[in-house]
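Engineer: sharing a model that was predicted from the sequence below.
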Amino acid sequence: MSNENNQKLKIISQYFIKPKQNVKLPNHPHYLSAFDILQLSTPYLHKGLLYAKPPSLSSIDSLIENLKQSMSIALVDFYPLAGLLSTVKYDADQSSWVYVDPDKGPGATLIHASSTEEYKVTVNDIVTCYENNSRFIWSFFDMGELGVVNHDGHTRPLLSVQVTNLVDGVFIGFTMNHSLGDGTSIWHFIKVLSKVFMGQGDEIEKPIFKAMFADGYGPVLKLPYSESESVTHFDVDPQLRVQVFHFSVRTIAMLKAQSNNNNNNNNNNNNRISSFQALAAFMWLSIARVQNLPGESDMHCCLIADTRPRHDPPLPATHFGNFVHLISVTSKMNDLMKNGLCWAATLLHQGVMGLDEKQIRASMKELAESPKVSSPKKLRDVFGTCPIVFTGSMRFDAYGAEFGLGKAVMIRSGYSTWRNGKIVVDPGREGDGSVDLQVCLLSETMNALESDKEFMSYVS
């Protein structure tokens, strides 16, 4: 967090929250799967909700007090989030084992922050901060400073909630260690916390904490020292920009119709290109076009797919952890430009339909045989400097979390969004299938995209 950002916010109070009652813990630690271990070198998840301050809000202090009580209740079911990571080293084979100790540490964190008297931040300031390319949004998340990665969960909270009081609104920033769960997991926690806050605790869907391992492997997966010690920090290129583009239900329907226009099997639901695949193909084409690269250049597009529904039998969305798989599609630049939207969308559709349990199990086994952590360098070696990577989902019920403040104004993310080519998919506020895309690109590419008339004609 920059000095400028520190001057705009001040910390009023900080609380450590443990489960409200003693939790009957299993007789083993919380194990990390091979996919969880991959995340040790990546940033924490940052998901934030911006609210206009309702007249019914008596005081921020009452909101904080209710959140303290609600977190302590929610953590009874989400107990691993109140602990810390631990590591056992095995000198004999120069390896280490990382797991979650639910009893370790002071608990999850709740922070009350406020804009300062000198810098009175409003809801509109947050709405427009992306348009002004401000990184001020990072300060609305605990551990929002550069360099923090999931491996730091050995000493830093695995879960932190920061409530920032604005002049006319409230921003609630949720920070969760990504080695414990994915986007589905953090939104599940947020939804449960809101329901507990609203007195609807009897309606919650409890999480399932059970790491999955390849047959014959686990639950102890050992990393070589060279891997566990290579986890250092996360950098952001100063030339990056993040912008939010909104796509209406009508626009997405148009893209979907165009993508299915030449699909001979579009009467078969399994062969119909989805709304998301059509939108992803449109973004892939648009970004490739404005980069104006040589025709033989490889253009990569990657989707982070939820694997829960692809297991047999399917896993419920409440299964907590990293149940995701990278789907990668590649095209030459000239092929992408020549063949257009329907062709690009078909490539993505085929990649999605090709992901099944057999492929997921094969990846689980490969990682279990040789556990490792992810790194930007490894991704660059495989995909080059700017693969388009989609994360998030238009299906998350993000706006269902109200905390007595009404429907949120918007969803925002922290610095973990800032990677060249990364696109975070969030549902639009009006619902019904509208979408917000938080797009991160180098300034030159972003400027070209914003100046592209064909692209901007689809943006609301």
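Structural biologist: Structure's in. What do you need?

Engineer: alpha carbons only for contacts and neighbour counts from here, please
Structural biologist: Fine.

Engineer: identify the residue nearest the residue nearest the centre of the chain in space, chain neighbours excluded?
Structural biologist: By CA atoms, centre = their mean, the chain has its centre lying nearest to residue 183, at 4.7 Å. Closest residue to residue 183 apart from its sequence neighbours, by CA to CA, 6 or more residues apart in numbering: residue 392 at 6.2 Å.

Engineer: mind checking the SS state of the residue lying farthest from the centre of the chain?
Structural biologist: No residue in the chain sits farther from the centre than residue 92, which is 37.2 Å out by CA atoms, centre = their mean. Following DSSP: H, G, I helix; E, B strand; the rest coil, residue 92 is assigned to helix.

Engineer: dropping in the other structure now:
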Amino acid sequence: MEGGVHIMSRRMVRPAAEHAGELPDHETVHHLTPLDLQTITVDYVQKGVVLPKPPGGGEHVVEHLVSSFARALARFHPLAGRLAVAETPSPGGVPTISISLRCNGEGAEFVHAVAPGVTVADIADSLYVPRVVWSFFPLNGMLGTDAAVESRPVLAAQVTELADGMFVAMSLNHGVADGFTFWHMFRTWSEISRRSDDSADIELSTPPPVFDRWFVDGIPMPIPLPFAKLEDMVRRPVYTPVEECFLHFSAESEGRAVALLLLD
């Protein structure tokens, strides 16, 4: 394994609707629930997949992934929004703030990178996760609250071309959505990307997402937080560096696990 990761381009991708009425005609606001607010101070959800190098590769494939990402984002248009912080009035003059998701369609970040000295085997055959893998993820090291302080995207994708494959990754603000929504978006992007132009009008097998949030009766919306400013609610602990390991599961072992689950 030689060299590192080189960023070729960064762009902001806005939702691209395939059908009329797929996108709202005005900005909406989603207030965060208590559970959302508990997870907004942690790192972004980050996952990625290693894929074989497609025929032709290069810029053509990246542009195709950008286009399909924009169409998937139309279904998940709140993830193209931005977090907003507001001072909220409170009895007794105690300073409070609130955090909401403004669904304004500003877009999600898309990064194209290359790592010509890294092979699929360098990643998959290693017991420990190579340090270079961290560079395959966008918005790496950001906490959920950083997106509100700096008006950064709540969702980002990165396509890294390897010597003999591709690494496709996403990062999602945990205060905006959970791991289920993360993989729901990933599967939708994948399905749209695999379709040909002739099948664009065919209904996706992946169901549309649901972004409605539930609040207990009587809870004020937005929920006031007892802080004078957003930075006061964030803790940035320094962790002791550790080695992370890969866990490999064969198709047979996965099949047995699924069979056991079905028995229950």
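Structural biologist: Looks like it arrived, so ask away. Model, not experiment: these values are computed from the prediction.

Engineer: my guess is the residue nearest to residue 183 of structure 1 contacts residue 435, does it?
Structural biologist: No. Here residue 392 of structure 1 lies out of contact with residue 435, judged by CA atoms under 8 Å, at a distance of 10.9 Å.

Engineer: neighbour-wise, which of the two wins?
Structural biologist: Neighbour count, other CA atoms under 10 Å: between residue 392 of structure 1 and residue 435, residue 435 has more, with 25 against 19.

Engineer: pretty sure the more buried one contacts residue 248?
Structural biologist: Yes. Counting by CA under 8 Å, residue 435 of structure 1 touches residue 248, with 6.7 Å between them.

Engineer: from residue 258 of structure 2, how far out is residue 227 of structure 2?
Structural biologist: Distance, residue 227 of structure 2 to residue 258 of structure 2, using CA to CA, to the nearest Å: 46 Å.

Engineer: neighbour count: the two, which is higher?
Structural biologist: residue 227 (15 against 11).

Engineer: that one corresponds to which position in structure 1?
Structural biologist: Mapped onto structure 1 by TM-score structural alignment, residue 227 of structure 2 lines up with residue 225.

Engineer: next up, the contacts around the counterpart of residue 76 of structure 2 in structure 1.
Structural biologist: Using TM-score structural alignment, the partner of residue 76 of structure 2 in structure 1 is residue 78. Neighbour list for residue 78 of structure 1: 189, 207 [criterion: CA atoms under 8 Å, 6 or more residues apart in numbering].

Engineer: mind checking how far residue 78 of structure 1 is from residue 19 of structure 1?
Structural biologist: 8 Å.

Engineer: mind jotting down where the helices sit in the stretch 301-450 of structure 1?
Structural biologist: 333-353, 357-369, 376-383, 443-450 (DSSP state H, counting those that start in this stretch).

Engineer: off-centre distance for the last one?
Structural biologist: Distance, stretch centre to chain centre, for helix 443-450 of structure 1: 24 Å (CA atoms, centre = their mean, to the nearest Å).

Engineer: equivalent analysis for the second one, please.
Structural biologist: For helix 357-369 of structure 1, the gap between its own C-alpha mean and the chain's C-alpha mean amounts to 23 Å (CA atoms, centre = their mean).

Engineer: which part of structure 2 lines up with that helix?
Structural biologist: Counting by TM-score structural alignment, helix 357-369 of structure 1 falls onto no part of structure 2.

Engineer: coming back round to it: once you drop chain neighbours, what's closest to the match of residue 227 of structure 2?
Structural biologist: Closest residue to residue 225 of structure 1 apart from its sequence neighbours, by CA to CA, 6+ apart: residue 95 at 5.0 Å.

Engineer: do residue 159 of structure 1 as well
Structural biologist: In space, and not counting its chain neighbours, residue 159 of structure 1 is closest to residue 176: 4.6 Å by CA to CA, 6+ apart.

Engineer: if we can go back for a sec, so what sits against both of residue 435 and residue 248 of structure 1?
Structural biologist: Joint contacts of residue 435 of structure 1 and residue 248 (CA under 8 Å, 6+ apart) are residue 428.

Engineer: ok so, going back, intersection of neighbour lists for residue 392 and residue 435 of structure 1?
Structural biologist: With CA under 8 Å, 6+ apart as the test, residue 392 of structure 1 and residue 435 both reach 425, 426.

Engineer: tell me how many other residues crowd residue 120 of structure 1.
Structural biologist: Counted with other CA under 10 Å, residue 120 of structure 1 comes out at 15.

Engineer: same question, the one 3 residues further on
Structural biologist: When neighbours are counted by other CA under 10 Å, residue 123 of structure 1 registers 19.

Engineer: got it, and residue 245 of structure 2?
Structural biologist: 11.

Engineer: so where does the aligned partner of it in structure 1 fall, helix or strand?
Structural biologist: By TM-score structural alignment, residue 245 of structure 2 lines up with residue 243 in structure 1. Assigned by DSSP states H and E, residue 243 of structure 1 belongs to strand 240-247.

Engineer: C-terminal to that strand, what's the next element?
Structural biologist: Counting by DSSP H and E, what follows strand 240-247 of structure 1 is helix 249-259.

Engineer: neighbours of residue 103 of structure 2, how many?
Structural biologist: Neighbours of residue 103 of structure 2 under the rule other CA under 10 Å: 20.

Engineer: what do you get for residue 181 of structure 1?
Structural biologist: By other CA under 10 Å, neighbour count at residue 181 of structure 1 equals 23.

Engineer: tally of neighbours for the aligned partner of residue 137 of structure 2 in structure 1?
Structural biologist: Under the alignment (TM-score structural alignment), residue 137 of structure 2 pairs with residue 141 in structure 1. By other CA under 10 Å, 26 other residues sit near residue 141 of structure 1.

Engineer: so the closest residue to residue 141 of structure 1 other than its chain neighbours, which state does it fall into?
Structural biologist: Nearest residue to residue 141 of structure 1, sequence neighbours excluded (CA to CA, 6+ apart): residue 173, at 5.0 Å. Here residue 173 of structure 1 is recorded as strand under three-state DSSP.

Engineer: list the contacts of the longest helix anywhere in structure 2.
Structural biologist: Determined from DSSP state H, the single longest helix within structure 2 is helix 58-75. Outside helix 58-75 of structure 2, the residues that touch it by CA under 8 Å, 6+ apart are 13-18, 22-23, 54, 79-80, 110, 112, 159, 161, 185, 188-189, 192-193, 208-209.

Engineer: any quick PyMOL command for the buried ones out of these?
Structural biologist: Selection of buried members from the contacts of helix 58-75 of structure 2 for PyMOL, criterion 16 or more other CA atoms under 10 Å:
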select buried, resi 13+14+15+16+17+23+79+80+110+112+159+161+185+188+189+192+193
